[in-house]
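Novice: Just to be clear, the model below is a prediction. Sequence and coordinates:
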Amino acid sequence: MSKKLSGKVAVVTGGSAGIGLATAKRFVEEGAKVFITGRRQNELDKAVAEIHGDVTAIQGDTSNLDDIQRIYEVVDNEAGHIDVLFVNAGFYEFGKFGEISEDHFDRTFNTNVKGLLFTVQEALPLLSKEASVILNGSIASLKGLPSFSVYAATKAAVRSFARSWILDLKGTGIRVNVLSPGHTETPGLANLWQEGTRERVVPTVPLARMGQPEDLAKAAVFLASDESSYVTGVELFVDGGAAQY
């Protein structure tokens, strides 16, 4: 059985847990050389031990331009190019309208919008011909969710970036797509939700279950591989149908 990402170099930001970790693991299984990033070295070390393969961890905060540049220096020195860039690092917390603080706004936009933009822009010199860029979106890009307006606005911006960047990159062969999860079992979501929230949410999902990080990882492999070579500018929802009502 051929591996779908054999010989490819992939970078996964926010790769130490949840969707990022599951995707990095799947990329390695599919034959890619993978670099993962994260803010906490101890979590990165645990992720490397769990992945068991050709993976390199680089500590850094992708909301910080200096860290982004340092991350790519390591990638350049060790691999020389990038075939797949999964911009997965993100930040979310509740912020009820009327009580939104400047700190909440800045933290959310600095990671999800500013950080994402410069993570892609600084990668451009390293992106190979026909590279795949995958942006982590959310069903919040089109659904109203209580106390989540700032986060939702960042994900709408992510969707907008993809639409514009495929035109800016016309002729390069580089593809940009958005992978948008719904309610997914991740450590971050578990810490955010109050007791009983999960039980209330699951019945609202048409497939009647929470998503798993592996569900997103499988879709990411499709977008990263040559199987999606004529797919660009789309938002692929992996959400059990939650965005469709």
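Specialist: Yep, it's here. Quick caveat: nothing in here was measured; it's all calculated off a predicted structure. Numbering: from 1, shown residues only.
Novice: all contacts plus neighbour counts: C-alpha atoms, from now on.
Specialist: Fine.
Novice: in the protein, which helix has the most residues?
Specialist: Ranked by residue count and defined by DSSP state H, the top helix of the chain is helix 149-168.
Novice: what comes up buried for that one?
Specialist: Neighbour counts over helix 149-168 (16 or more other C-alpha atoms under 10 Å) mark 149-159, 161-163, 165-166 as buried.
Novice: Equivalent analysis for stretch 215-222, please.
Specialist: So stretch 215-222, judged by 16+ other C-alpha under 10 Å, has buried residues 215-221.
Novice: what does stretch 65-75 give?
Specialist: 65, 67-69, 71-72, 75.
Novice: before we move on, what about stretch 103-121?
Specialist: 104, 108-120.
Novice: repeat for stretch 130-139
Specialist: Neighbour-count burial for stretch 130-139 [16+ other C-alpha under 10 Å]: 131-139.
Novice: And those, which is closest to V205?
Specialist: Closest to V205 out of the buried residues of stretch 130-139 is I139 (12.1 Å), distances taken as C-alpha to C-alpha.
Novice: Please list all residues in contact with the closest one.
Specialist: 180-182, 237, 239, 242-243 (C-alpha atoms under 8 Å, 6 or more residues apart in numbering).
Novice: which element is S132 on?
Specialist: Using DSSP states H and E, S132 sits in strand 127-136.
Novice: ok so, going back, quick one: contacts of the longest helix of the chain?
Specialist: Contacts for helix 149-168 (C-alpha under 8 Å, 6+ apart): 92-93, 95-97, 105, 108-109, 112-113, 135-138, 140-142, 144-145, 174-178, 232-235.
Novice: Among the contacts of I139, name the ones in strands.
Specialist: 180-181, 237 (DSSP state E).
Novice: same for the helix or strand harbouring E50, what does it pack against?
Specialist: Element membership for E50 (DSSP H and E) is helix 41-51. Secondary-structure packing of helix 41-51 (3 or more C-alpha pairs under 8 Å, 6 or more residues apart in numbering; DSSP states H and E): helix 18-29, strand 33-38, strand 55-59.
Novice: got another, please set it beside the one above:
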Amino acid sequence: MSRLAGKTAVITGGATGIGLAAAQRFVEEGAFVYIFGRRQDALDTALKTLGPQARTIQGTISNLDDLDRLYAAVKEERGSLDIVLANAGTGSQLMLGKITVEHCDEILDTNIKGTIFTVQKALPLMCPGGSIILTGSSAGTTGSPAFSLYAASKAAVRNLARTWAEDLKGTSIRVNVLSPGPTATELAKAALGEEGVKAFGAANPLQRMADPAEIGAAATFLASEDSSFMTASELAVDGGLAQI
């Protein structure tokens, strides 16, 4: 039997990259998936890829009304929710000394506040034994030049899982962090170019960037009963980058 048969999942930031790879794997494993993202064109393309076991809703996680629309649709159409992959996030470079208030607001509102309310608003729909997965990053452990706010926000996400595991005692709902390293999404490849991809890949012991499907496979593990005795944990899928 498929590992996620009959399950309902929400994936934020799921129209491209890691989110889409996870959605594809969830659907293959039998789940019905709600993809939530900012760009309608990307959502439309994702839906063509995912087929009838998926539904898309446009919005941003920093807009609480958009999150309310998402979960209202889940409640009306599915009744309950088994899996939340809080994957939406943002990051941009600014060196210390050049950080602006606008930069702080953009990253912290999305990566911390958005993650908090993505999960909190899902809780009334979550089934016992449900799985909450927060997308972290190797940068939350290692730091990265000019990415101080992004790295700090991902370190905060790691601690949210630790704290929420305590808050969720007695519910049998699990919460874990999936922390990728550099991943060869279409966006990353376009931004870095061939030489940049090689340079980023060379920084870890496996000497390559991850394929998004590898991150999607790890997300499926955390979503399924295969990880039933894991909570408050971090699963690093980073080629060893933050481990040595």
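Specialist: Received the coordinates, thanks. The structure presented is a predicted model; accordingly, all values stated were derived computationally and were not measured.
Novice: Just give the TM-score of the two.
Specialist: Overlay of the two chains. TM-score (TM-score structural alignment, normalised by the length of structure 2): 0.97; 244 aligned residues with a C-alpha RMSD of 1.2 Å.
Novice: follow-up on the earlier one: could you export the buried residues of stretch 103-121 of structure 1 as JSON lines, including secondary structure and distance to Q194 of structure 1?
Specialist: Shown next, in JSON lines, are the buried residues of stretch 103-121 of structure 1 (DSSP: H, G, I helix; E, B strand; the rest coil; distance: C-alpha to C-alpha, whole Å):
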{"residue": "H104", "secondary structure": "helix", "distance to Q194 of structure 1": "19"}
{"residue": "T108", "secondary structure": "helix", "distance to Q194 of structure 1": "20"}
{"residue": "F109", "secondary structure": "helix", "distance to Q194 of structure 1": "24"}
{"residue": "N110", "secondary structure": "helix", "distance to Q194 of structure 1": "26"}
{"residue": "T111", "secondary structure": "helix", "distance to Q194 of structure 1": "24"}
{"residue": "N112", "secondary structure": "helix", "distance to Q194 of structure 1": "23"}
{"residue": "V113", "secondary structure": "helix", "distance to Q194 of structure 1": "27"}
{"residue": "K114", "secondary structure": "helix", "distance to Q194 of structure 1": "29"}
{"residue": "G115", "secondary structure": "helix", "distance to Q194 of structure 1": "28"}
{"residue": "L116", "secondary structure": "helix", "distance to Q194 of structure 1": "28"}
{"residue": "L117", "secondary structure": "helix", "distance to Q194 of structure 1": "32"}
{"residue": "F118", "secondary structure": "helix", "distance to Q194 of structure 1": "33"}
{"residue": "T119", "secondary structure": "helix", "distance to Q194 of structure 1": "32"}
{"residue": "V120", "secondary structure": "helix", "distance to Q194 of structure 1": "34"}
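Novice: so who does A123 of structure 1 touch?
Specialist: Contacts of A123 of structure 1 (C-alpha under 8 Å, 6+ apart): 72, 82.
Novice: What distance do you get for it to T37 of structure 1?
Specialist: 14 Å (C-alpha to C-alpha, to the nearest Å).
Novice: Farthest pair within the buried residues of helix 149-168 of structure 1?
Specialist: S149 and I166 (26.5 Å).
Novice: that older thread, what about the strand holding S132 of structure 1, how far off from structure 2?
Specialist: With mean C-alpha distance after the TM-score superposition for structure 1, strand 127-136 of structure 1 departs from structure 2 by a mean of 0.3 Å once superposed.
Novice: Tell me the helices and strands packed up against that strand.
Specialist: strand 82-87, helix 149-168, strand 175-181, helix 213-224.
Novice: what does it correspond to over in structure 2?
Specialist: Using TM-score structural alignment, strand 127-136 of structure 1 corresponds to residues 126-135 of structure 2.
Novice: contacting residues around that stretch?
Specialist: 80-88, 115, 119, 157, 161, 171-180, 219, 222-224.
Novice: Mind checking which of those are buried?
Specialist: 80-88, 115, 119, 157, 161, 172-180, 219, 222-224.
Novice: What sits closest to F237 of structure 1 if chain neighbours are left out?
Specialist: S180 (4.7 Å; C-alpha to C-alpha, 6 or more residues apart in numbering).
Novice: Look up how far S131 of structure 2 lies from the aligned partner of R40 of structure 1 in structure 2.
Specialist: In structure 2, R40 of structure 1 lines up with R39, judged by TM-score structural alignment. Separation of R39 of structure 2 from S131 of structure 2 (C-alpha to C-alpha): 26 Å.
Novice: got the contact list for the residue lying farthest from the centre of structure 2?
Specialist: Distance from the C-alpha centroid of structure 2 peaks at G97, with 29.7 Å (C-alpha atoms, centre = their mean). When the contact criterion is C-alpha under 8 Å, 6+ apart, G97 of structure 2 has no partners at all.
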